[in-house]
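Asker: no FASTA, just this:
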């Protein structure tokens, strides 16, 4: 096992990794920007290295500065968390060139999987079902229109190098396609430095279901079941749960085994997630592979009892996988929601500011992952995620009620600050969500619906 790890991230995931290191007896160093000088991760780490100003491109996305920090503190490994450099194959290669273990897949595997187009081609060859559409990027609007005419509208245009819900556009009619194609290419170039896009059929009323995997460098792998991530706004998740509800056991088994087969076929190692869209007839279609720990990993940990960050470190250190598939047991239901500093009534616009009050919920089987505290300044520079609230219960009805109870206890306030908590509680109240029959269209439907006449009481 490693003696010292550099944590190349911030916020709640930096704290999550730091705590896992402490439990494994690993010394920690964190990098931080000027804006995060007083963060909880900086205060709790054994060492901290400032790597740049507030702008992420000059700090957390500065690969050279991160590697130099790792060398300065004598770290043996770098854990990238999620976001930032976590799926940057070039960064992983730079780490290797400097004698640092990157906690994640090897650079050549990450390179082909981070590109959605090449990942689709690989998964197709491995036998995973794809949504109808182009396997390779489409270089012109005319070719995109031809693909759309063949598979039928609506279609979705996606950036080949996209991620985090960015670089996507849904097109419902042929007349709208040229403009959407040009806009998506321009957005992809601005966000990822890569303007390649592909086109596939957009599956309406679909479910977003993903499979958590652990694979080692010795050819072993296990799946840790499914998660449903269908509650999304602008393709970014708000509520996640495990296992995926209201799908037959046969479908859940097929999705999980298919995901594991595809990952092993391409030589994946580490903790990763294979994502699918599932239609109303329970046909599932490969979406993408994420080569990192996911924001929503706590729900999998709660139903399996397996610490995913611990396993990441063991795999990165070269240890053979410590679990066989028959060892993995699934118990109960876990649901997580993201508490973002955003105003749902203004298009989920971020509302940064200072926290006057910050009192997380407690109670049985309730987990809060957060870097927030009273007096903390939520800046405008980074993702608006402030906390994750996850609960476990023996059945789904109780899990939904427990999460609603926990959110009712959460006390967050500051000048002009709004959070997604009231909106998430609307989701939990929704009849289709309560039945587990919701789709990726749920958030848009709730936004379009009249607001509740009276605010909900805390309960």
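Answerer: It's in. Please read all numbers here as calculations on a predicted model, not as lab measurements.

Asker: From now on I want contacts and neighbour counts done on CA atoms only, so please keep to that.
Answerer: Will do.

Asker: How about the contacts made by the closest residue to residue 65 other than its chain neighbours?
Answerer: Once flanking residues are discounted, residue 65 sits nearest to residue 51: 5.8 Å by Cα to Cα, 6 or more residues apart in numbering. Contact analysis of residue 51 by Cα atoms under 8 Å, 6 or more residues apart in numbering lists 31, 32, 33, 58, 59, 60, 65, 66, 69.

Asker: if we go to 10 Å?
Answerer: By Cα atoms under 10 Å, 6 or more residues apart in numbering, the contact set of residue 51 is 30-34, 58-66, 68-69.

Asker: from the chain's centre, how far out does the helix or strand harbouring it sit?
Answerer: Secondary structure assignment for residue 51, by DSSP states H and E: strand 47-52. Relative to its parent chain, strand 47-52 has a centroid offset of 25 Å by Cα atoms, centre = their mean, to the nearest Å.

Asker: Leaving out chain neighbours, which residue sits closest to residue 61?
Answerer: According to Cα to Cα, 6+ apart, the nearest residue to residue 61 is residue 84 (5.7 Å).

Asker: that older thread, the strand holding residue 51: which residues count as buried?
Answerer: 48, 49, 50, 51, 52 (16 or more other Cα atoms under 10 Å).

Asker: What segments of the stretch 151-300 of the chain are helices?
Answerer: Secondary structure of the stretch 151-300 of the chain (DSSP state H, counting those that start in this stretch): helices at 177-192, 249-265, 297-304.

Asker: Buried residues, the first one. List them.
Answerer: To tie it back to what came earlier, the one meant is helix 177-192. So, applying 16+ other Cα under 10 Å, buried residues of helix 177-192: 177, 180, 181, 183, 184, 185, 186, 187, 188, 189, 191, 192.

Asker: These: which two are farthest apart?
Answerer: Across the buried residues of helix 177-192, no pair lies farther apart than 177 and 192, at 21.5 Å, counting by Cα to Cα.

Asker: now the buried residues of helix 177-192 in CSV, with distance to residue 77?
Answerer: CSV is the format used below for the buried residues of helix 177-192 (distance: Cα to Cα, whole Å):
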residue, distance to residue 77
177, 45
180, 42
181, 41
183, 39
184, 36
185, 36
186, 36
187, 34
188, 31
189, 31
191, 28
192, 26
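
Asker: for the longest strand anywhere in the chain, packing partners?
Answerer: In the chain, assigned by DSSP state E, the strand with the most residues is strand 221-233. Here strand 221-233 touches strand 207-215, strand 236-242, helix 249-265, strand 270-278, helix 297-304, strand 333-340, helix 442-448, going by 3 or more Cα pairs under 10 Å, 6 or more residues apart in numbering; DSSP states H and E.

Asker: before we go on, here's another structure to hold up against the first:
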């Protein structure tokens, strides 16, 4: 018996909430969002028919408050709850609370979530079901290295450590336990062999509530950094028919072993050298990377989830069976993170967000680009949640064309205001291992990210500041109320060039651009072969050595920052420095400034403490990652301006370490 769902609430935020709402609109289902104070102005809130506030900003006060969410949904007349991914999506207790509240749970049974929620218990179940698993040595020796320490609960790389020296095993286990306890409330960890050059391959499964299940294809998620997926594709390249069929069958057996229902993903570690694969875990929810499967099989996975929750059979949902995959799809995750600061998450105002796309949150009608974004131009990216801005998905007739079109879309994207991993993604999509389909879980972490970090900025380092200065001068020309048409900077008698000073991302010292303005326009003060062909506040066209280059410009009206973009140059963000410095902006020598907005987790020192260079002063948490702030030199702690739990802004003075010995008390 089927019960049509009329109103779906999403117990999540951002991109995945908008994704579920899009399917609901197509099905004629009303929608409800829940939102924290930090998210009140994000697009997903406006995407819903109804919205309910979760007071607070941090996850523990908002999206992890399962009972409060259930009460809000019931009070609004909601009928069903979709958990999205992350937060409470794999909480058996939350699933039970939804069901106990007489609501429809768009997910698997709580018992299945519980069984697969413990990686230790799930491995036992998989062994019993005949699914291949990696076996941990009871007493590891040097010959067993490297080893991998993993948290039994949760995922996303939290509570995970690679051990390459046996002497480090104890300390790494302790560190993993502490991180897992903090992230998931469960410090249980286990140890297994670490397959250095393995590939991460996963199988999408779908079960109805009557025991029938099928595999809906596979995906490769091998390009990862810090155990976080960065690129995913479907179908997984380079698998033999035998291996692919074996994985699909093992995935269905895994779901059947726990009485699964709905959409889920079974993850395997695949060794291309031997053709063997082993069960890693089962994600009892919709995956971030589900759009690549949707592209190649032409099915809406969220609609299938809803259909299963309504009581429909697989025969009803898939009357023609599982479609054969068509073409190839690739997805990359666009993160707010700074490559110049060891890839730390970034926060702040997203001045411009423009990625060319054929559709958003929907099946592609033809080969092209799909963008599922959680943010839009002008939105503020906070520090409380994951650093992912969007997923960019390409679907093409074959793997090569899908990679190429995705790379082209990223090159044409205009992302201004905060640092992102966009250029690393472009490099990864054109990498030799990616193109050959031979990438492994270590490719990005061990080679690509390091090669990318070592790259020098392309071209003349003074070129970007010159272009930014000309764009600002063009803006001033447009805004002036007298001498219209005369470029800013024009003088009857020229004695010296104009000087515009910037702070440039990735450079320690300010950079000065020198230029002239006259009746014919703008020109460089130092490079005779550099000609300004056109200048507006939005675009500057220059010619050098006979080659013409057009640079998109975005001058942020809120911050005044200048952002430059074209399809070939390294993207630049520049901050105009005032001609005269406000004394109030000066900070004491030895000041430790917050590298990003965040929450103070621990403070390890007190005023008067003696510290050595590199000693931990405090720990910040931002976007689910912890960042250690250390002493810049030997000295004495002169000030500590924060305490645990405090929210700090980027650039805020956290503490001051003075040089010299502590003074004796009288």
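Answerer: Cool, got the structure. All values reported here derive from a predicted model rather than from experimental measurement.

Asker: would you turn the helices and strands packed on strand 221-233 of structure 1 into JSON lines with mean neighbour count and distance to residue 433 of structure 1?
Answerer: Converted to JSON lines, those look like this (neighbours: other Cα atoms under 10 Å; distance: least, Cα to Cα, whole Å):
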{"stretch": "strand 207-215", "mean neighbour count": "26", "distance to residue 433 of structure 1": "12"}
{"stretch": "strand 236-242", "mean neighbour count": "24", "distance to residue 433 of structure 1": "11"}
{"stretch": "helix 249-265", "mean neighbour count": "18", "distance to residue 433 of structure 1": "19"}
{"stretch": "strand 270-278", "mean neighbour count": "25", "distance to residue 433 of structure 1": "16"}
{"stretch": "helix 297-304", "mean neighbour count": "22", "distance to residue 433 of structure 1": "17"}
{"stretch": "strand 333-340", "mean neighbour count": "25", "distance to residue 433 of structure 1": "12"}
{"stretch": "helix 442-448", "mean neighbour count": "14", "distance to residue 433 of structure 1": "8"}
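
Asker: right, so of those, which gets closest to residue 168 of structure 1?
Answerer: Among these, strand 236-242 comes nearest to residue 168 of structure 1, with 11.3 Å by Cα to Cα.

Asker: can you tell me what part of structure 2 that closest one aligns to?
Answerer: Using TM-score structural alignment, strand 236-242 of structure 1 lines up with residues 228-234 of structure 2.

Asker: give me the number of residues near residue 617 of structure 2?
Answerer: 23 (other Cα atoms under 10 Å).

Asker: still on that earlier bit, out of the contacts of residue 51 of structure 1, which end up buried?
Answerer: For these, a burial check counting by 16+ other Cα under 10 Å picks out 30, 31, 32, 33, 59, 60, 61, 62, 63, 65, 66, 69.

Asker: before we move on, the earlier item: mean deviation of the strand holding residue 51 of structure 1 from structure 2?
Answerer: Once the two models are superposed, strand 47-52 of structure 1 sits on average 0.8 Å from its counterpart in structure 2 (mean Cα distance after the TM-score superposition for structure 1).

Asker: That strand aligns to what range in structure 2?
Answerer: Under TM-score structural alignment, strand 47-52 of structure 1 corresponds to residues 50-55 of structure 2.

Asker: dump the residue contacts of the equivalent of residue 289 of structure 2 over in structure 1.
Answerer: Under the alignment by TM-score structural alignment, residue 289 of structure 2 pairs with residue 296 in structure 1. Residues in contact with residue 296 of structure 1 (Cα under 10 Å, 6+ apart) are 227-229, 237-242, 335-338, 388, 390.

Asker: Distance-wise, check residue 296 of structure 1 relative to residue 164 of structure 1.
Answerer: 13 Å (Cα to Cα, to the nearest Å).

Asker: and for those two, which residues touch both?
Answerer: residue 237.

Asker: Per the alignment, name the residue of structure 1 opposite residue 250 of structure 2.
Answerer: So, by TM-score structural alignment, residue 250 of structure 2 is matched to residue 258.

Asker: Now for the closest residue to its match other than its chain neighbours, how many residues are close by?
Answerer: Distances taken as Cα to Cα, 6+ apart place residue 128 nearest to residue 258 of structure 1, at 6.7 Å, with adjacent residues excluded. By the criterion of other Cα under 10 Å, residue 128 of structure 1 has 19 neighbours.

Asker: Where does residue 128 of structure 1 sit: helix, strand or coil?
Answerer: Here residue 128 of structure 1 takes the coil state, with states given by DSSP: H, G, I helix; E, B strand; the rest coil.

Asker: Show me the strands in the stretch 51-200 of structure 2, by range?
Answerer: Listed in chain order, the strands of the stretch 51-200 of structure 2 (DSSP state E, counting those that start in this stretch) span 80-82, 104-105, 147-151, 161-163, 189-193, 199-207.

Asker: Can you lay out the ones you listed as TSV showing distance to residue 562 of structure 2?
Answerer: Output for these, formatted as TSV (distance: least, Cα to Cα, whole Å):
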stretch	distance to residue 562 of structure 2
strand 80-82	41
strand 104-105	47
strand 147-151	43
strand 161-163	40
strand 189-193	47
strand 199-207	40
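
Asker: Can you say which of these is nearest to residue 617 of structure 2?
Answerer: Here strand 161-163 is closest among the strands of the stretch 51-200 of structure 2 (Cα to Cα), at 23.6 Å.

Asker: so how much does that closest one differ from structure 1 once superposed?
Answerer: Relative to structure 1, strand 161-163 of structure 2 is 0.7 Å off (mean Cα distance after the TM-score superposition for structure 1).

Asker: what does that strand rub up against?
Answerer: 145-151, 168-173, 175-176, 191-194, 196, 226-227.

Asker: Over to residue 423 of structure 2. Which of the three states is it?
Answerer: Three-state assignment for residue 423 of structure 2 (three-state DSSP): helix.

Asker: nearest residue to the one residue sitting closest to the centre of structure 2 other than its sequence neighbours?
Answerer: Residue closest to the mean C-alpha point of structure 2, counted by Cα atoms, centre = their mean, is residue 388 at 2.6 Å. Spatial nearest neighbour of residue 388 of structure 2, chain neighbours left out: residue 335 (4.3 Å); criterion: Cα to Cα, 6+ apart.

Asker: which residue lines up with that neighbour in structure 1?
Answerer: Aligned partner of residue 335 of structure 2 by TM-score structural alignment: residue 340.

Asker: from the buried residues of strand 47-52 of structure 1, which single one is nearest residue 109 of structure 1?
Answerer: When the buried residues of strand 47-52 of structure 1 are compared against residue 109 of structure 1 (criterion: Cα to Cα), the nearest one is residue 51, at 27.9 Å.
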